[in-house]
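Asker: Sequence first, predicted model second:
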Amino acid sequence: MQGQWIGEINGEYAGTLRVEVEKIGDEVSGNAYLFYDKSHQLPGFRFPLSFSAIPPYITETQTIYLFTEGGVMSQEDRNRVEAALTARFGKLPIPAKLNVELVLEEENLRVKWYSDDHEEEALTLQHFDIKAASDLKPRADLTTWDQFRQWAVSQRPRHFIFRGQSEPHKLATTFHRTWRKDLNGWIVDDVRKLFGVMAERLSFPLQLGNMEHNAAFWNILQHHGYPTPLLDWTLSPFVAAYFAFCNIIPGDARTPRIYIFDADAWNAKYGKILFFADVAPPQIVVLESMPAGNPRAMPQQSVSTVSNVADIEGFIRRREEEDGRSYLTVCDLAAEEAPKIMRELELMGITYGSVFPGLDGICRDMKDRLFAQQP
């Protein structure tokens, strides 16, 4: 058993339950996260999970209190909140210890929980397939390069962020595309180990625990191939076009895609908040981290989104339905336009060497120039 499952809690106190577990050896471990809607003025909770890899998946877990928008409470904060909850409900709505059972029902997950003085409750959580093709339909007004270029230069800078892909795969972070799903384990274990072996090679003295420094270090990991909960975007529609077409040739069966995300509208609704990737409600946060130790960030006009949901497109779609507006659209262009697009991008100064500065970039630029197929 391994994966991420999310379910909505309906009724008087609505909220979201998220389970993230992964199998390592003979053990399945991970965490469950419970967050109520902000209007209820209730804390969030994390429940560490550890099971034998052989079912039934039953365990006892401790309750860890979280702030409504994310982050672990101190013992002092927890004592204060528990006193307020007891006064409000007559007892704690979530006990300090819970018995939990996970039951796989095809792709979905049935979660049951109870304690000595609480009745059993259960909820079915949904598993989202991020390996499937994207459900997004391409914009009808941006079907050619000329249309896209004209539209792009008419937009206000920094209003949208863009992402180019050679194929219309679903949006998902490099972390969520692996078998790993326990973000808390990634942060506590992976990041600390990586920082330990990389710190002396960093040109800027980053410190884990500082939010700005965490974001910068995660971006360094992302840009050097380590799986992270970040998704790369750019402020430039033309840099996005480069990444969509840099490996495309005429006649290619793939359909290059440019994602267009209305970051201004998203931030206006959901705010540019500090990110807690694991101990937070399901979220996507637009992140402009400082480029320390990452020479590629500035040339690529790099922006990231950090997310604790595997199915980013599905999450945005649900928010669009709730808010009655569009945040994410896509532009699909024909592979046959690749030579024209790449020629124009080179005239703009967007080449492999410009977006990947260094010896690799120089050699790739010269290869593209001197080994180009002759007409």
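Answerer: Alright, I've got the coordinates.
Asker: alpha carbons only for contacts and neighbour counts from here, please
Answerer: Noted.
Asker: mind listing the strands for the stretch 151-300 of the chain?
Answerer: 161-165, 230-234, 257-261, 284-287 (DSSP state E, counting those that start in this stretch).
Asker: what's the most buried one of those strands?
Answerer: Among the strands of the stretch 151-300 of the chain, the stretch with the highest mean neighbour count (mean count of other C-alpha atoms under 10 Å) is strand 161-165, at a mean of 25.
Asker: packing partners for that strand?
Answerer: When contacts are defined as 3 or more C-alpha pairs under 8 Å, 6 or more residues apart in numbering; DSSP states H and E, strand 161-165 packs onto strand 230-234, helix 237-245, strand 257-261.
Asker: and the strands of the stretch 151-300 of the chain as TSV, adding distance to residue 204?
Answerer: Output for these, formatted as TSV (distance: least, C-alpha to C-alpha, whole Å):
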stretch	distance to residue 204
strand 161-165	27
strand 230-234	21
strand 257-261	31
strand 284-287	19
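Asker: alright, now check it against this:
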Amino acid sequence: MRSQACVFENGNNRCIYVLQFRTTDKRTSQQLWLPIQFQRISDTTEVTQAELNQAFPNVNFPDRANIVLKLTNKGLRVTANTYQGTQQIGVIRALLRSGSADKRSKIAADKKVRTWDKFKLMVGRLPPDRYIFRGQPVCNRLRTSFHRTSRRDLNQFLSIDIPQLHAIVTSKTNHYFDLRDNIQNAAFWNLLQHHGYPTPLIAPNGLKISSSYILSLT
């Protein structure tokens, strides 16, 4: 089973800690020694050790970790001991619980709201900018088309899907999307979603800015 673990550090808006690993079997207990990679939050490109030392000259960053995974009834218990060479830097412990995105929504639909006018009246009474509405025929939780697929790997989406799609799409359009520009990158994703390709974008209804898009992180 191939997996990727990411750790976001408080106060560090430049990079994340990334561990990639593959288990050889389905045992409920696993122990792995893994190299630690650092990636930029903005575009998931790798941050080198030299760049880290320049940005944080007095900080020791780990280069590997000993990961212990144990599947229990409450969830997946994770213990990560981080090292720089042979020196232990720190330890991280977490309990990862199974998500509820596949379950039915806890919010009950108002069966009296059957027309567009009644819907607008209901929405107008709610606090502004707190709710997102998305039309769908079933009472499922709010999820993107990307997260409903079996291949919901953001790392592969960014490193494989987007470059391949960019090469194909730009050969058929008059406009060249510069993916290094955040606005053009978002426009390219928007174009993909508009034509039915699963993306981690949600197009919300009921907001003041009808063309706004939200990146779903769940």
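Answerer: Yes, it's here. Computed from a predicted structure; not experimentally measured.
Asker: now what about the TM-score between them?
Answerer: Overlay of the two chains. TM-score (TM-score structural alignment, normalised by the length of the second structure): 0.75; 208 aligned residues with a C-alpha RMSD of 3.5 Å.
Asker: Out of the helices and strands packed on strand 161-165 of the first structure, flag the one nearest residue 165 of the first structure.
Answerer: Smallest distance to residue 165 of the first structure across these (C-alpha to C-alpha): 4.4 Å, for helix 237-245.
Asker: mind checking the SS state of residue 93 of the second structure?
Answerer: At residue 93 of the second structure, secondary structure determined by DSSP: H, G, I helix; E, B strand; the rest coil is strand.
Asker: hang on, isn't it packed against residue 76?
Answerer: No: between residue 93 of the second structure and residue 76 there is no contact under C-alpha atoms under 8 Å: 10.7 Å.
Asker: neighbour count winner among these two?
Answerer: Set residue 93 of the second structure next to residue 76 and count neighbours by other C-alpha atoms under 10 Å: residue 76 wins out with 17 against 12.
Asker: Give the equivalent position in the first structure for that one.
Answerer: Matched to the first structure by TM-score structural alignment, residue 76 of the second structure sits across from residue 109.
Asker: Also residue 36 of the second structure?
Answerer: Here residue 36 of the second structure is matched to residue 62 in the first structure, going by TM-score structural alignment.
Asker: So which of the helices and strands packed on strand 161-165 of the first structure is nearest residue 284 of the first structure?
Answerer: Closest to residue 284 of the first structure of those is strand 230-234 (C-alpha to C-alpha; 9.6 Å).
Asker: I'd like the distance between residue 329 of the first structure and residue 302 of the first structure.
Answerer: Using C-alpha to C-alpha, to the nearest Å, we find residue 329 of the first structure at a distance of 19 Å from residue 302 of the first structure.
Asker: now residue 195 of the first structure
Answerer: Look at residue 195 of the first structure and residue 302 of the first structure: by C-alpha to C-alpha, they are 22 Å apart.
Asker: can you check residue 64 of the first structure too?
Answerer: 35 Å.
Asker: on that earlier part again, neighbour-wise, which of residue 329 and residue 302 of the first structure wins?
Answerer: Applying other C-alpha under 10 Å to residue 329 of the first structure and residue 302 shows that residue 302 carries more neighbours, namely 23 against 15.
Asker: Against residue 155 of the first structure, how distant is the more buried one?
Answerer: The gap separating residue 302 of the first structure from residue 155 of the first structure is 18 Å, by C-alpha to C-alpha.
Asker: so what corresponds to residue 231 of the first structure in the second structure?
Answerer: Under TM-score structural alignment, residue 231 of the first structure pairs with residue 202 in the second structure.
Asker: which residues does its match contact?
Answerer: Neighbouring residues of residue 202 of the second structure by C-alpha atoms under 8 Å, 6 or more residues apart in numbering: 143, 144, 213, 214, 215, 216.
Asker: burial count for the fourth one?
Answerer: For residue 214 of the second structure, the number of neighbouring residues by other C-alpha under 10 Å comes to 11.
Asker: In this structure it contacts residue 207, no?
Answerer: No: when contacts are counted by C-alpha under 8 Å, residue 214 of the second structure is not listed as touching residue 207 (11.4 Å).
Asker: Identify the farthest-apart pair in the contacts of residue 202 of the second structure.
Answerer: Of all the pairs that these form, the one spanning the most space (C-alpha to C-alpha) is 143 and 213, at 13.4 Å.
Asker: Compare neighbour counts for those two and give me the winner.
Answerer: In this view residue 143 of the second structure and residue 213 are compared by other C-alpha under 10 Å, and residue 143 has more residues nearby, 17 against 14.
Asker: Chain neighbours aside, what residue packs nearest to the more buried one?
Answerer: Leaving aside its chain neighbours, residue 143 of the second structure sits nearest to residue 101 (7.2 Å; criterion: C-alpha to C-alpha, 6 or more residues apart in numbering).
Asker: With residue 23 of the second structure instead?
Answerer: Leaving out its chain neighbours, the residue that sits closest to residue 23 of the second structure by C-alpha to C-alpha, 6+ apart is residue 1, at 5.1 Å.
Asker: if I look at that neighbour, how far off is residue 78 of the second structure?
Answerer: For residue 1 of the second structure, the distance to residue 78 of the second structure equals 16 Å [C-alpha to C-alpha].
Asker: so what's residue 42 of the second structure closest to, chain neighbours aside?
Answerer: Nearest non-adjacent residue to residue 42 of the second structure (C-alpha to C-alpha, 6+ apart): residue 14, at 7.7 Å.
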